[in-house]
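Q: Below are the sequence and a predicted model for it; my questions follow.
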Amino acid sequence: MAMSTPTSSSDALVTIFGGSGFLGRHVVRALAPELHRMRIAVRRPDLTGHLQPLGRVGQIHAVQANLRNADSVASAVRDAGVVINLVGILFERGKQSFEAVHVEGAATVARAAAAQGARLIHVSAIGADPDSSALYARTKGQAEAAVLVEAPDAVILRPSVIFGPDDAFFNKFAAMARIAPALPLIGGGRTRFQPVFGGDVAEAVRKAVDGEVAPGIYELGGPDVATFKELMRLVLDITQRRRLLLPVPFWAAKLLGAVLKILPNPPLTPDQVELLKADNVVSEAAIRENRTLAGLGIEAHTMAAVVPSYLWRYRKAGQFTGRRSLA
C-alpha cells in the first residue's frame, strides 16, 4: 500500500487543523525532524506556544481558523502542499455540533485542500459509519464520505482510543479512581478496545505527509485488545488503588449521561453510552488488506510500555508510592 516516491522537503508547507490538541502535539513532534514548515490552524492561536519548542525557529507558526468559516479555512491552506485535519469533538456544545464540526467542517477543509491542489490527510475514528446508531460515529462516517467527494485521493486514518500523556481516556478514569469508591463498567464492561499510542498514529500521519502511504482508509490499533473491564483493572493496578468495579446497564448509564451532559466537560453523555455498544477494534478486512499500522511498517507500542509512565502521578504518593501501600 506504500507509494514509492517520498515528497519530504523542508520547502513543503503543511497546514494542520487542530494541531494544538492532544494528537496534534504528537503530529507536530513527528513532523519537526523532517524539517517541514508547519502552519497550525486553530481557533485560538495564542494557545499554541507549547508547540514552538518542538521545532526550529520559524518552523512552526499558528494562524486563526474556524471550520465553520470557509474563508478562514481557505486562508489557512493557502500555499500548502499537504493539509491535515485532526479536528474532532467528543460531545456537542453550542455551535460546536457533530454535524458542524465532523461533517461540514471536514467537507470545508477537503474542499479548500482540493482547490489548493494539496494532498489531504483526514483523521477519523474506528467505528465511523454513516448508519451507526451513535451520533459521533455516524457523523464521523458521513465526514469520510464528504471528504472523499471533495478529495478522492485523501488518506483517511481511523485510530482506536488514543493513549499517551494527557490523553482523555486513561487519565480520566485514573483521576476518577482517586476520589470515587467505584469505577463504572458500562454494559458490564464487555466492550472491546484496541488502544493505540498517539506517537504511533502521528508516525502514520508522518508517513502520509512524506508520500509513503497510498490513498485509502486505514484502521490504527495497538498490539493489545482488551475489554473495558480489563482496561479499568489496568488503571487500578498502575495507580495502585483498590476500587470496586461496578457493572452499570446501558439503560442506566444513558440516564446518568443525560444528567451529566449539562456539565461544561461531561464525563459521560448518552451518545458515548451508545458508542460503547460496539467494539472499537481493527476490522478483519483492514487486517487482511494490510490497512493497519503493521501494514504501514509501524511497530506499535504496547500499553504496558507507555501508560505507566504517566499514570504514576495518580498514586497516593506519586512516584514515591511503594507497591505494598494501597489506598
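A: Sure thing, it's come through.
Q: Only C-alpha atoms from now on, for both contacts and neighbour counts.
A: OK.
Q: Make sure Pro181 is actually in contact with Leu245.
A: No. Counting by Cα atoms under 8 Å, Pro181 does not reach Leu245; the two are 9.0 Å apart.
Q: For those two, indicate the residue with more neighbours.
A: The residue with more neighbours, out of Pro181 and Leu245, is Leu245; 17 against 12, by other Cα atoms under 10 Å.
Q: State the three-state secondary structure for the closest residue to the more buried one other than its chain neighbours.
A: Excluding its sequence neighbours, the residue lying closest to Leu245 (Cα to Cα, 6 or more residues apart in numbering) is Leu183, at 5.1 Å. State at Leu183, reduced to three classes by DSSP: H, G, I helix; E, B strand; the rest coil: strand.
Q: which residues sit in contact with Leu183?
A: By Cα atoms under 8 Å, 6 or more residues apart in numbering, Leu183 lies in contact with 173, 176-177, 232, 243-246.
Q: okay, now the one to match up with it:
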Amino acid sequence: MGNFGRGQLVTVFGGSGFIGRYVVRRLAREGWQVRVAVRRPDQALFCKTAGQVGQVVPVAVNVRDQASVRAAVSGASAVVNLVGILFQGGPQRFDAVQAQGAANVAAASAAAGVRALAHVSAIGADPQSPAAYARSKAAGEANVAKAFPAATILRPSIVFGPEDEFFNRFAKMALLSPALPLIGGGTTRFQPVYVLDVAEAIARAIENPEAHAGKTYELGGPRIYSFRELMTLMLAEIGRKRCLCSLPFALASLQGAVLQSIPFMRPALTVDQVKLLKRDNVVGPQAAGFAALGITPTALEPILPTYLDRYRPHGYYSRA
C-alpha cells in the first residue's frame, strides 16, 4: 500500500455512523488526518478519540448541499462516502441522499483534485429493483462513476458488529415479544459481513487507488444464511426461546404501510423494506470481493457472543 495516506487528509462522509466509526479508527491508526463530515458534529465528538489530539476533526456537512460538500473535500487527498438512509422522512429522501448526494460528493471530489474516492453502496443496487432504496443506490453508483470514473464502489451485504441495526434490532424484539416475524417465510438469503472487514476493504481501496480504480467489489462473509437461520442463531446466542412465525409478504406490506405512516416515529418496518426482502442479499457469482482485496472475511459465529450478551437473561454472566 506504500506511504499514501500517512499525514494526508481524508474526508469521511457519514464517519460517525456504524461503519464510519470503524473506518475513521482504521484510517487514524495508519496516520491519516481524518475529517469526519456529518450533519451533527456535536454527535460525532466521540470520533476524536480514534486518533491523537487534532488528528480527527468533525465538521458540519449535508450531502444535499453542494457548497458544504465542496468545503468538506477541500484539501483532501481521499474521500469516503458512507452516507445512506434506511427509510425516508422529511427532506431525507432516497434520491436526494443516495443518488444526488452521491453525485455531489463525487463531483466535488473530482473538482478538488482528490486522488481516491471510495463510495459505499449495497448489494442489491439495481435500477430495475422494485424497491426505491435499491434503485437510488444504483443511481448513486451511476452518478459516482460518471463524475469520478476512478472511484471504487463497495457493496456490502448486511453488516454485523456491536452497533449493527440487524441483530441488535431483533434481539431487542426478542426481549419484548413472544414471537418474531419471518417475512416471506424467512427464506431470503443473506451473507453477513463483519464491520471491521468492511472498514479494512474501504481503507485498502483508498490507500492503493491505482489498483482499485473504477472497480466494484461485493462484500459478503464466508457463509450464506437464510433469514430463519439467522434468527435461530441469534436466539440461541441470547438464550431465549421465541416462536418464529411466517409472515406473508402481502401482510408484511400492509403492516409496513401502517408503521411508516405513524408521525414522529422511526418505523420498525416499511413497504420498501418488504420489497427488498423479496430478493436475496448475497455476493454475485461473478463479482469481485474480499479475495481481490487480499482480505479473508470473518465468520459470524465467533463475533455474535462479543456484543449480544446484554440480551441474555442474566447478561454477560449467562450461558446461552
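A: Structure's in. What do you need? Predicted, not measured: the structure shown is a model, and the values here were computed from it.
Q: Which residue in the second structure aligns with the residue nearest to Leu245 of the first structure?
A: Here Leu183 of the first structure is matched to Leu180 in the second structure, going by TM-score structural alignment.
Q: Quick check: its match vs Lys172 of the second structure, distance?
A: Going from Leu180 of the second structure to Lys172 of the second structure by Cα to Cα, to the nearest Å gives 11 Å.
Q: which SSE is the equivalent of Ile295 of the second structure over in the first structure in?
A: By TM-score structural alignment, Ile295 of the second structure lines up with Ile298 in the first structure. Here Ile298 of the first structure, judged by DSSP states H and E, is contained in no helix and no strand.
Q: ok, which stretches of the stretch 201-327 of the first structure are strands?
A: Taking DSSP state E, counting those that start in this stretch as the criterion, the stretch 201-327 of the first structure contains strands spanning 216-220, 226-227, 244-248.
Q: Highest mean neighbour count out of the ones you listed?
A: The highest mean neighbour count among the strands of the stretch 201-327 of the first structure, using mean count of other Cα atoms under 10 Å, belongs to strand 216-220: a mean of 23.
Q: Show me what that one is packed against.
A: Packing partners of strand 216-220 of the first structure (3 or more Cα pairs under 8 Å, 6 or more residues apart in numbering; DSSP states H and E): strand 155-159.
Q: make it 10 Å
A: Judged by 3 or more Cα pairs under 10 Å, 6 or more residues apart in numbering; DSSP states H and E, strand 216-220 of the first structure is in contact with strand 119-123, strand 155-159, helix 198-209, helix 284-288.
Q: Quick one: closest of the ones you listed to Ile217 of the first structure.
A: strand 155-159 (4.6 Å; Cα to Cα).
Q: Test my guess that Val27 of the first structure contacts Phe197.
A: No. Val27 of the first structure lies out of contact with Phe197 (Cα atoms under 10 Å); the separation is 11.9 Å.
Q: So if I had to pick from those two, which one is more boxed in?
A: The neighbour count for Val27 of the first structure versus Phe197, taken as other Cα under 10 Å, is higher for Phe197 (28 against 25).
Q: Tell me how far the counterpart of the more buried one in the second structure lies from Leu300 of the second structure.
A: Structural alignment (TM-score structural alignment) places Phe197 of the first structure against Tyr194 in the second structure. The gap separating Tyr194 of the second structure from Leu300 of the second structure is 7 Å, by Cα to Cα.
Q: got any residues that touch both of those two?
A: Taking Cα atoms under 10 Å, 6 or more residues apart in numbering as the contact rule, Tyr194 of the second structure and Leu300 both touch 160-161, 221.
Q: May I ask you to confirm that Gly49 of the first structure is in contact with Ser20?
A: Yes. With contacts counted by Cα under 10 Å, Gly49 of the first structure reaches Ser20, the gap being 8.9 Å.
Q: Show me the common contact partners of these two, please.
A: Common contact partners of Gly49 of the first structure and Ser20 (Cα under 10 Å, 6+ apart): Ala62.
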